[in-house]
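**Q** The following block contains a protein sequence and its predicted model.
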Amino acid sequence: MTGFRLGTGGRIDRSRVLNFTFDGTRYSGHPGDTLASALIANGVRIMGRSFKYHRPRSVWSAWFDDPNAIFNIRLGDVHRPNCPAATTLLEDGMHARAVNSFPSAARDIKSVLDLGHRFLSAGFYYKMFMWPDWHLFEPTIRKMAGLGALEGGPLEDSHSTQRFDHCDLLVVGGGVAGLQAAATAAEAGQSVVLVDDHAELGGKAWQSPTVDGHPVADWIAEQTKRISAAGGRILTRTTAFGIYDHAMVGLCTEHGFCEQPSLTRMRPEKLIMATGALDRPLTFAQNDVPGVMSLDGAAEFAGRYGVAVGRRACVIADHGLAEQQISTLRDEGLDIDVVEPKDALPKAMGRRAVTGLQVGPHHFTCDTVLTSAGLMPIVHLWRHAGGKLDWDSNAQAFVPAAGPAWITAIGAAAGTFDLDDALAEATAVATGAARPRRKADYCARPRPAVLGTSQRQWIDFQHDVTLKDVELAARENYVSVEHLKRYTTLGMASDQGKTSNVAGLSAMAALQGKEIPEVGTTTFRPPFVPVPLELYRGHHRGELFHPLKRLCLEPQHRAADAAMGEYGGWLRPGWYGGGDADQAAAREVRMARTTAGIFDASPLGKIEVMGPDAEKFVNFIYYNTVATLKPGHIRYGFMLTESGAVYDDGVIARLDENRFVVSCSSSHVDGVVSLLENWRQDGNDPDRIFVHDTTQNWPTVTVTGPKARDIVATLNLGIDLSPEQFKHMQFRAGQFQGAPVRVARVSFTGDVSFEMSCPVAQAAALWGATIEAGAPMSAGAIGLEALSILRAEKGFLIIGKDTDGETMPHDLGFGIPRLKKKAAFVGDRGLQTQKANETNRRQLVGLAVPEGAAMLPCGAHLVSGSGETRRSVGFVTSSYDSPTLNRPIALALLSQGLATEGNAIDVYHLGEKRRARVVPTCQFDPEGERLNA
């Protein structure tokens, strides 16, 4: 036990005590502590075990770059796995256990694996378990894999608050440079958001007594006041974990261990990256022994948490800024020897804790070894955004180079390590001025790795990658950095290489006789730090994953005893009057064919496309020719995917020269809007085409059947409804009770139909008046079940039910446009491929069953051959008992060679074989006399 609590200092609240346990032993700390700082204050050194060899590990640093101390934590009923001890704020009552160890980190029985380290070198799993069969070893290896354990089953009730946000300037990092930039920009009138992952702002400033001549606490308070007074926002305990497409920055805000995190998708106009820098580890013998840690981490534990990491320390540091940190630690009472190894290979002494440092013939007695090979700018976000990196030979570190214009790095993140230089740089960047010249030089001279020794020198502390592993990879010709990473697992631990990547690159460079920039870097990917899984689980789950859309006429349907159900993402009436669904649907079909049926067609798409280029645009979108469509007329057509498959069908109405209304399937409205918007922005001038989804602005009441015209005539719409003046596939504008009404003569049933669309405020009145007008004629409301039968009798299809993802227009009997349409359209190339022209493509057909036979099962296979030669040649897509025809009807997709009218086909379903006959898809009024009446 070596660490202890300093008598003064730190940002903790010493007036309160928080109790917690670690591996079953009780300890105490204070508000403001992390689990790591509290354990160090209690003298605990071993906080974890490495992944492969189960060697004892202590913390390496004081924040997110620590790869060693990872805990499973329980507080009350809340359990969270894989919590980094250095970033988890202490709360009263926490029970923490080190991962990857049993029964405790201090006494892990799997530590015996270290005795066999000679046989467990890099890539051993690629070689050792291939014979006789990998699957013999796989179960055991998988049980040993992983770190923490998820307890309590799936996180069914866990979710995060998610929101979208925007600002002029996002400043990431609340250290000296970030605070100065945010305050300056806010006072200049910019909308500023400052985020920092600590609970208290200041960054590394707490390691120093003053900033810009002022006490640290006073200076930070003044900058915070400036930001808030100018309207800026400050988000603490918030990590910018990734930058994604279109300048979206992912922000994770922690609210407390038992509270769910929140996700903010921030889209700033500009971003200032003030993320700071990390300590680069030194590679030397036994450098993983508990008590070997970052010099910067030790200074942070002392300055921010009031904790000394040891009593007597040896420091090996290879840069000039280390003097200030050493001075801070000495002021806090640590006895420090500064060691200069020269050409000797240092070796940490001790097994479970540091007992000394051997440098050549010299032995230093100590309980802690603090190292720093230089400062490494934190450039992860820069790389997420597509920024490039340069190698600074003076600093021996990668620094931001060319990058997107909207993001700028300042302070230590830009390689500006002097405090005064960072302040000046922050002020200039925040005001748009030229970046000032640095006044102070920073120089780091990390010693190269000593190759070819028998001593184990650790590079990746969590994954147990040593210098010998890197040497082995080089001998086996893994010379690419990405190959080295995957072969040795270097940089693939939960810290994602923050401590190990540059050390690994240095070793690889030494082995190849190159400089580090010649070796290259691995890919930086979000998230920057591990984030809770709950962060990605928002409110869009369960019923909210794909919320049901509701009709404005739902109260009227419920009052009419409608059986409501989901149809295409909408809650719609299935049938009326209760009772059996089949009987109700049959009753409604007979009513619609005899007099008229009235149904709510509000979900049908009503997407307006307008502008000077609207005609050319819709002609490109549709498979059919739309350019010849006259105002006041309607045309049926298909929209295709780029591969030529049918995406949606529907009608398009032309209101005037530059204005169209696209009526698509109810379930495809959102998809069609996205499709239109994507093509609008691709190859078109978006200022000459405008797309507006008005589906829910225009509820639709449809009347269909022989008495439809008589019912609509009673509504006094101001429209001549005569067949001569208002023909099928025409469009008219009228009025209902002083409000505009759009009337379309289109039919999904094969009978005369009128689709009447009005503003939402008039929908209830229009529905009520239509129902009232139909009652004396024995007409009434019908639901979706009846409508499905009516359309199938006529052979009208439903996209996604009577088609699949490969169905093309010519499979449905619409082949002319692909042969004759001269203008380009979406999917035109796909329709000319070899696949599109195969002779065995499935065609839409009708099926009839022998007299007296039951209807065919929907989904049943159409087969040819028998026994072992039997194969599927199609399937039934729709099947109903037709009340109109008094017999079963069906639609199916059937291979082209068998789709000849009158051809007999076998139908196979769940072991039962049936027979059917190919008939036309339209089995009701094939001449269309009722439609044009």
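**A** Yes, it's here. Quick caveat, the model's predicted, so the values are computed rather than measured.

**Q** Every contact and neighbour count from this point should use C-alpha atoms.
**A** Will do.

**Q** where exactly do the helices run in the stretch 351-500 of the chain?
**A** All helices of the stretch 351-500 of the chain, identified by DSSP state H, counting those that start in this stretch, fall at 380-384, 419-431, 467-475, 481-488.

**Q** Indicate which one of the ones you listed is closest to Ala229.
**A** helix 419-431 (17.0 Å; CA to CA).

**Q** buried set for the closest one?
**A** Leu419, Asp420, Asp421, Ala422, Leu423, Ala424, Glu425, Ala426, Thr427, Ala428, Val429, Ala430 (16 or more other CA atoms under 10 Å).

**Q** These into TSV, with extra columns for distance to Val531?
**A** Shown next, in TSV, are the buried residues of helix 419-431 (distance: CA to CA, whole Å):
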residue	distance to Val531
Leu419	31
Asp420	34
Asp421	33
Ala422	29
Leu423	31
Ala424	33
Glu425	31
Ala426	29
Thr427	32
Ala428	33
Val429	30
Ala430	30
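
**Q** before we move on, the earlier item: what's the closest of the helices of the stretch 351-500 of the chain to Ala444?
**A** Comparing the helices of the stretch 351-500 of the chain by CA to CA, helix 419-431 comes nearest, at 17.0 Å.

**Q** Show residues contacting the closest one.
**A** 176-178, 180-182, 184-185, 188, 211-212, 408, 410-412, 416, 434-436, 438-440 (CA atoms under 8 Å, 6 or more residues apart in numbering).

**Q** List only those of those residues flagged as buried.
**A** 176-178, 180-182, 184-185, 211, 408, 410-412, 416.

**Q** quick one: Ala96 and Phe22 touch, right?
**A** Yes. Here Ala96 reaches Phe22: they are 4.8 Å apart, a contact under CA atoms under 8 Å.

**Q** how about the helices of the stretch 351-500 of the chain in a markdown table, adding distance to Gly76?
**A** Compiled in a markdown table, the helices of the stretch 351-500 of the chain are given as follows (distance: least, CA to CA, whole Å):
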| stretch | distance to Gly76 |
| --- | --- |
| helix 380-384 | 35 |
| helix 419-431 | 43 |
| helix 467-475 | 43 |
| helix 481-488 | 39 |
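
**Q** Second structure follows, compare the two:
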Amino acid sequence: MKRLTTGGRINRDTPVTMCFDGRDLPGFEGDTLASALLAAGHKTVGRSFKYHRRRGVYSAGVEEPNAMVTLHEGAFREPNTRATCVEAQDGLVAASQNAWPNIHLDIGAVNNLLSPFFSAGFYYKTFIGPFSGTGFWMWCERFIRRASGMGRAVHLPDPDTYEKVTTTCDVLVIGGGAAGLSAALAAGRKGARVILAEQDTVLGGAILSDPVGGESDFWLKQIELELHTLPNIRILTRASVFGAYDSDTYGMVEHLSGCEGQPRQRYWQIHAPRAVMATGAIERPMVFGNNDLPGVMLAGAVRSYLNRFAVLAGQTALVATNNDSAYATAIDLASAGAGVTVVDTRTEVPQALREQAETAGIRVLRGHAVIAARGRKCVTSALVAPLDQNGQPLQLACDLIAASAGWSPNVHLWSQLYKTPEYRPESACFIPRALFEAHLQPAGLVTAPMEMAQIITDGFARGSEAAGPDGDAGTVPESFDGGPLWSGNFGPVWCAPGVKGKAFVDLQHDVKLSDIDQAHLEGYVSVEHLKRYTTTGMATDQGKLANVNALARMADLQEREIAEAGTTTFRPPFTPVTIGALVGQDHGAHVRPTRRTPIHDWHVAQGAALAEAGLWKRAWYYPQGDEDVGAAYRREAAHVRAHIGLVDVSTLGKIAVQGPDAATFLNRVYTNGWKSLRPGRIRYGVMLREDGIVLDDGATARLGEHEYFMTTTTANAAKILADFERRLQSDWRDLKVHVTSLTDQFAAMALAGPKSRALLQTLCPDVDLSPEALPNNSFVEATIAEHPVRLHRMSFSGELAYEIYTPSGHGQPVWQAIMTAGAPHRIIAYGTESMGTLRIEKGHVAGPELDGRTTMEDLGLAGLASSKKPFVGSVLRHRPLLQSEDRAQLVGLLVEGDEGARGGSLIFAKGAAPEGHGEGWVTSATYSPALGKYIAMAFVKNGQARLGEEVQIVNLLENQTSSARLISHHFFDPEGERQNG
């Protein structure tokens, strides 16, 4: 192995230094990690999955089974990455895997000596049997699972960023080779919106494996120039389309790691009514003894490393083939100075190829096959035998075996949509069936063409068809000499008779030829059963190299044709997809969208401690000094009762209810009546579910004759709107009503405390805020600091209070104006914790009491249920079980001691043993600064008739018991003098 001094498509002016297994690894811009490893002479780059055998670079693309590495370090570590697909970047850190202590001295290699015991299904036979029960298997499974896998993932949070994109186009072209470029050109010329997706870093596909400076390069340059001039074509490189789904949807991952200022990966969901699949083909391995030794490679890969990366993979090469295409590799190797021998299974080889080989000084052995590779750490020779068995095997010295058993078209995406491909015997491969109405049409190598002109013509035709009948695609680009492709005289598909040594069908999972034979002997006749029993095709390469060879061997053993044996099911993804790409930013704090109120930045600037309320970030409390939440909420609540406070309630659900039948609609969803509500007034209401259980509560203002402004609890805002929309679309289609969410359109704040009217009057001098002009449960339009507001006089705290609504863009200026004007009144901002304390003191119900189990009777709100009209839940609320006197009813608890109560604690009669579920439970608890005591709200069986009774509160989680007295849940100002004053 060596780097050539000239040639290749690498940028020799930009060297890079990487690190592999702790040692510097030189390379150039344009290299892959695999090409740099080969250029530096690294023959062994990893160890195999089961037997820990030495493995070297085998291919040059996504099909790579051996060169699996771990990239980066620490939290950025990424295991099981193909070195063949990793761009060489300065500072890149990579490490081999599945070996200890290192790949050159691996203790796990002892498994290779024990391989007779590790045949297909060995764990079932060894650990589960008549003499070993399930318990023994469960014990052994822990160690088996610990030994399984290859690379090791980290348990640290992923610091990389990811993005998701959803887009549409008229034509999606998958693959940037000759066929894909021709298809994109045709569709682009006809004016279609085209996305051209290529998984490599540059366009060209198989053209990049041709010698530099040839006519294929000129063709590629001309096509690229024209494509870049068409504004309707979007070219995406490093973009792998991994899945084809229903409704013309395709999944794609764009790899941007190392691109400055970009996320690591971008997940694309593409909706394209027409797509062209120009995904090319993958070369098949030949199966012979020790075909996994470092130095055994695919012939096409050897040619790629030579012509694209200027890496000569061997000085003495043996090209083992059964088809024409490998001769291009042999000729290019000879031109680079390597000694080359071609071992062709066929007795008849086209005369033109023989002549080219002779001219290049290549020895051709026809009718022969490699039956074994020889060497301890890498290939040193090959055992070659005549297929007619007339003659002795030859041992040929070599340091490289370039093998080609034909080509397997990448039919995966097509099969994901249209199921089983068809087998073409003359090309010895599976190709997509002809479905003329299919929205995804194959083109190019994936259809097994015989010459380059056919690839270009086919791609151009499919692109033109996908773009539709309108427009002019122009003429088909001229072809060029693409070298030998498929031919009609294939030799044996999978291997020659007389194989010696371990012959691997699936290199990554260490599935041997003998494992396929054993599965046949044990009665496995289905390809799906064969796959699962032997694990063939179940590794990260998903059988890209192994499947056809395994199927061919199975068919041969069953004396059937390959077409009869069929194929396994192709499922997405075609290439591995990271969880990060699929999840994007939807993890950690971003697992759901984070919602912030219009006043959020002010809270943060004031040092507020934030709490999550559903999707919202809300100000929990505003600490002073070293205050904890307990000290802060007590101070804030006491200050509001004595002076004035401002709290952000923008998270309340806000719904506009509009239309001639708006009042009728409200009459149906609320339990109380709404037709009598006058414009300018507000009414509190309760909603029920169909089963009579309380759903939500809130206040609704009548803005005009046919317009209402409804508020709901924060938690139920989306649920209520969805329920309204469903009813109007299906249940009450006759109502002329429209509902619109205004939650994000309005900022809301509550000003509470005995000084609130005086403060508002200074801010709104032109508005009469007297109790006579603006009584409780009414509103008025006003301005604050020239910003429009609507003042709702209503109270959640039990104090004289106003809710102030303003368009979101005015929220922070209005808030700041109130805080500035309130300084002489000793105004403070208070958070949700103290707001909860104020509402508990007043006895207002909230989320803990509206938990989906309570009725209006339980809550003491039965007086709000109208008997003069039907409403949602009006019938089922009268079920006997919901009217039972033994139901738990809302009461207050005056708690003794200095500990208080905890929500969820159980309530038992005084002196009773704390067994079972008790007689009730605590819903909300706090320390009341106004009362100087711990209080709580609770549901107790027949509680209203037991006021004054002593009970015990038992917290089983904290093993705490306290005493309390049942009282009314209206602890503070039960007559409402303060809020109505």
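**A** Received it, and whenever you're ready, just let me know what you need. It should be emphasised that the depicted structure is a prediction, and the values quoted were computed from it without experimental measurement.

**Q** After superposition, what is the TM-score?
**A** Here the TM-score for the pair of chains, by TM-score structural alignment, normalised by the length of the first structure, is 0.79; 914 aligned residues with a CA RMSD of 5.5 Å.

**Q** Not counting its neighbours along the chain, what's nearest the residue positioned nearest the centre of the second structure?
**A** Centroid check for the second structure by CA atoms, centre = their mean gives Leu582 as the closest residue, at 1.8 Å. Spatial nearest neighbour of Leu582 of the second structure, excluding adjacent residues (CA to CA, 6 or more residues apart in numbering): Tyr267 at 6.5 Å.

**Q** what's the distance between the one you found and His255 of the second structure?
**A** 9 Å (CA to CA, to the nearest Å).

**Q** With neighbour numbers in mind, choose between the two.
**A** Tyr267 (25 against 22; other CA atoms under 10 Å).

**Q** what residue of the first structure matches up with that one?
**A** Aligned by TM-score structural alignment, Tyr267 of the second structure pairs with Arg265 of the first structure.

**Q** Check for me that its match belongs to a helix.
**A** No. Read with DSSP: H, G, I helix; E, B strand; the rest coil, Arg265 of the first structure is strand and lies in no helix.

**Q** Tell me which residues touch it, please.
**A** Gln162, Arg163, Phe164, Asp165, Met248, Val249, Gly250, Leu251.

**Q** nearest spatial neighbour of the equivalent of the last one over in the second structure, skipping sequence neighbours?
**A** Spelled out, that is Leu251 of the first structure. Counting by TM-score structural alignment, Leu251 of the first structure corresponds to Val253 in the second structure. Distances taken as CA to CA, 6+ apart put Tyr267 closest to Val253 of the second structure, at 4.6 Å, once the chain neighbours are dropped.

**Q** hang on, the earlier thing: contact partners of the strand or helix carrying the match of Leu251 of the first structure?
**A** Assigned by DSSP states H and E, Val253 of the second structure belongs to strand 249-255. The contact list for strand 249-255 of the second structure, computed with CA under 8 Å, 6+ apart, reads 236-245, 264-272, 577, 581.

**Q** mind redoing it with 7 Å?
**A** 238-244, 264-272 (CA atoms under 7 Å, 6 or more residues apart in numbering).

**Q** residues contacting the closest residue in space to Met777 of the first structure that isn't next to it in sequence?
**A** Closest residue to Met777 of the first structure apart from its sequence neighbours, by CA to CA, 6+ apart: Thr595 at 6.8 Å. Thr595 of the first structure makes contact with Gly705, Pro706, Lys707, Met777, Ser778, Ala779 under the criterion CA under 7 Å, 6+ apart.

**Q** what's the distance between Thr595 of the first structure and Val746 of the first structure?
**A** From Thr595 of the first structure to Val746 of the first structure the distance is 18 Å (CA to CA).

**Q** again, but for Arg142 of the first structure
**A** According to CA to CA, Arg142 of the first structure stands 61 Å off from Val746 of the first structure.

**Q** Compare those two (neighbour count), which wins?
**A** Val746 (24 against 9).

**Q** was I right about the more buried one contacting Phe754?
**A** Yes. With contact defined as CA atoms under 7 Å, Val746 of the first structure reaches Phe754; the gap is 6.5 Å.

**Q** shared neighbours, those two?
**A** Joint contacts of Val746 of the first structure and Phe754 (CA under 7 Å, 6+ apart) do not exist.

**Q** excluding its backbone neighbours, what's nearest Leu383 of the second structure?
**A** Leu383 of the second structure sits nearest to Gln395 (CA to CA, 6+ apart), 4.5 Å away.

**Q** which residues sit in contact with that neighbour?
**A** Shown in contact with Gln395 of the second structure (CA under 7 Å, 6+ apart): Ser381, Ala382, Leu383, Val384.

**Q** If I follow the layout properly, the third one ends up in contact with Cys398?
**A** No. Between Leu383 of the second structure and Cys398 no contact is recorded; they are 10.3 Å apart, counting by CA under 7 Å.

**Q** circling back to that earlier point, tell me, of the contacts of Arg265 of the first structure, which are also contacts in the second structure.
**A** Among these, the contacts conserved in the second structure (both residues aligned by TM-score structural alignment, their matches' CA atoms under 8 Å) are Gln162, Arg163, Phe164, Val249, Gly250, Leu251.

**Q** Just the buried ones out of these, please.
**A** Taking 16+ other CA under 10 Å as the criterion, what is buried in those is Gln162, Val249, Gly250, Leu251.

**Q** Perfect, I'm done here.
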